[in-house]
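> here is a sequence with its predicted model. Questions after.
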Amino acid sequence: MDQLLAMRAFARVVEAGSFTRAADSLDMPNATMSKLVQELEAHLGVKLLQRTTRRVTVTPEGQDYYAKATRILNDLEDIDSSFNVAQGKPRGNLRIDVGGLTAKDVLIPLLPDFIARYPEIRIELGVADRAVDLVGDNVDCVIRGGPLDNSSLIARHIGDAVMMTCAAPAYLKQFGIPAYPEELKNGHRLVSYVSSQNGRAMPFRFENNGERIEIKVEHRIGINESNAHFAAALAGIGIVQTFAHTAKAALREGTLTEILAKWRPPAYPFHVVYPHNRYVTHRLRVFIDWLLECFPDKVRGTDKR
């Protein structure tokens, strides 16, 4: 038995909550994953996992072994990372999850710089407007916008996006240009962004000299994916609130018009988030440092590259 590999396999099953997801994350057959855990249990003489057709449950002995095994695995990662640091060459896979618009307009345009700096880091980018299970999906970090509500995660603030309210010229010609936020309640069509986490439509928010207004009206259409949400504005379906860096090109080309400019929404915070119990590898550390350097200007729309 390869005890180290068996420990890694067992730890991933605990974190992923299933043999199939754990096998996928380690790129090995499901049967191999199961055999490794069985050999580990036989070697230890204890039952680490209770298996049924529907779920995998960690036994008390398994919980104790997981806590001790992960300390060893993290120490090994630390040793490997220390040599990489000494050589100045962070390497390995880095799994990142990010929302659609943020990937398209911010992160991907910046990535050539990161790839040039760290050519031995392989990036796996998951792009979707959804809540990701960082541990279960074996994701190193997530770039998230908006307020954070999960205290079990470590979050680093990496920038604030300027928000604006926009609509297509054809829409404004038909329905008129509102001069005050409250006018949106009078026959205007709002296209709401719907949270994939709770299914709720985000309210339209406005701020002017310390005064804040929140508009909650029945939306014309609700969309839970950011690229499609922005496309709805371009199609003239209704009014949206979106990022200034996303709308910049459409505003310049005249396919969108900013409205209620004196009542821009509050700044939208972005964080890079990772699990509190996940060892911060050298490759994750340099990625976070790079984000802190590059992301703020890009998300504000002041990046000159």
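Yep, it's here.
> only C-alpha atoms from now on, for both contacts and neighbour counts.
Will do.
> for Arg21, what are its contacts?
Listed by Cα atoms under 8 Å, 6 or more residues apart in numbering, the contact set of Arg21 reads Val13, Gly136, Asp137.
> what about versus this one:
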Amino acid sequence: MNQLMAIRAFARVVEAGSFTKAADSLDMPNASLSKLVQELEAHLGVRLLQRTTRRVTVTPEGQHYYDKTGLILKELEDVDTSFSISRSKPRGHLRIDVGGSTARDVLIPALPDFLARYPDIRIDLGVSDRAVDMVGDNVDCVIRGGALDNSSLIARHIGNAAMVTCATPAYLKQFGVPAYPDELKNGHRLVSYVSSQNGRAMPFRFERNKEKAEIKVEHRVGVNESNAHLAAGLAGIGVIQTFAYAAAPALADGSLVEILKKWRPAPYPFHVVYPQNRHVTHRLRVFIDWLVEAFPQRL
């Protein structure tokens, strides 16, 4: 038995909560991973995992073993990195999760520069606005906007995006152009962005000098994905509040018209986020550093 490989296999099952997910993340057959864990249990003489047809749970002995060996694996990775980081170019596989419009308008257009700098790094992008289980889905980092409420994650600020409120010319001709935020409460149709995490509609926020306003009214349509949210605005369904970078082409060609310019919301913060108990590899570190440099230029 390759004990180190078996320990790593066991750790991935614990983190992923599934043999199938763990095997996929390690690029090995499910049967091979299962055999490694069984050999490790036989070597230790204890049951580390309880398996049923539906789920995998960690035994008390398994949790203790995971906690102890996790420290060893991290120290070993640190040693390996300290020797390799100065000798070799960063290489390997990065799994990154990012929201729809941010992927389309910000990250992907900038990505050729990163790939040119680091040709030995391979990237898989998960593109959606849903909340992702970073440990279970074996994601290296997530790019997200807005407030952060998970203290188990490490976040690095990478930029701020301007927000705009807009609608189509046809919509404004029919319903009128509001001069103040409160006018949106009377006779206007709003298309809200709905959080995929809690199902709540994000309020329309406005700010002028030190004066702030927040509009919470029943929306005509709610959308939980940023590209589709913009598309709803372009379809003339109602007023949307979205990222300036996402709306820029439509504003430039007149498909959308910005309203309430003097009441633009505060800039929207973006962060790159990763688990605090996850070892930061050389490839992830250079990607984060590149994001800090490249991201603000495209917001």
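Sure thing, it's come through. As the structure is a computational prediction, the values presented were derived from the model and not from experiment.
> re the thing from before, Leu49 of structure 1: which of the contacts of Arg21 of structure 1 is nearest?
Set against Leu49 of structure 1, the nearest of the contacts of Arg21 of structure 1 by Cα to Cα is Val13 (9.1 Å).
> make sure Glu15 of structure 1 is actually in contact with Leu134.
No: using Cα atoms under 8 Å, Glu15 of structure 1 is not in contact with Leu134; the gap is 9.4 Å.
> that older thread, out of the contacts of Arg21 of structure 1, which is nearest to Gly88 of structure 1?
Proximity of the contacts of Arg21 of structure 1 to Gly88 of structure 1 (Cα to Cα) peaks at Asp137, which lies at 28.6 Å.
> is it true that that closest one touches Ser25?
Yes: the pair Asp137 of structure 1 / Ser25 is scored as a contact, 7.4 Å apart, by Cα under 8 Å.
> select the longest helix from structure 2.
As assigned by DSSP state H, the longest helix anywhere in structure 2 is helix 60-84.
> all strands of the stretch 151-300 of structure 1, in order?
In the stretch 151-300 of structure 1, the segments counted as strands under DSSP state E, counting those that start in this stretch are 153-161, 163-167, 191-193, 204-208, 211-215, 221-223, 240-243, 257-259, 268-275.
> relative to His282 of structure 1, how far out is the residue of structure 1 most remote from its centre?
Taking Cα atoms, centre = their mean, the residue of structure 1 most remote from its mean C-alpha position is Gly45, at 40.5 Å. Applying Cα to Cα, to the nearest Å, the value for Gly45 of structure 1 to His282 of structure 1 is 36 Å.
> now Asn227 of structure 1
Look at Asn227 of structure 1 and His282 of structure 1: by Cα to Cα, they are 32 Å apart.
> neighbour-wise, which of these two wins?
Taking other Cα atoms under 10 Å, Asn227 of structure 1 and His282 do not tie; His282 has more neighbours (22 against 17).
> wait, the more buried one sits on Ser81?
Yes: with contact defined as Cα under 8 Å, His282 of structure 1 reaches Ser81; the gap is 5.7 Å.
> now for those two: what residues contact both?
Common neighbours of His282 of structure 1 and Ser81 (criterion: Cα under 8 Å, 6+ apart): Pro90.
> re earlier: which one's more surrounded, Glu15 and Leu134 of structure 1?
More neighbours surround Leu134 than the other of Glu15 of structure 1 and Leu134, with 21 against 18 (other Cα under 10 Å).
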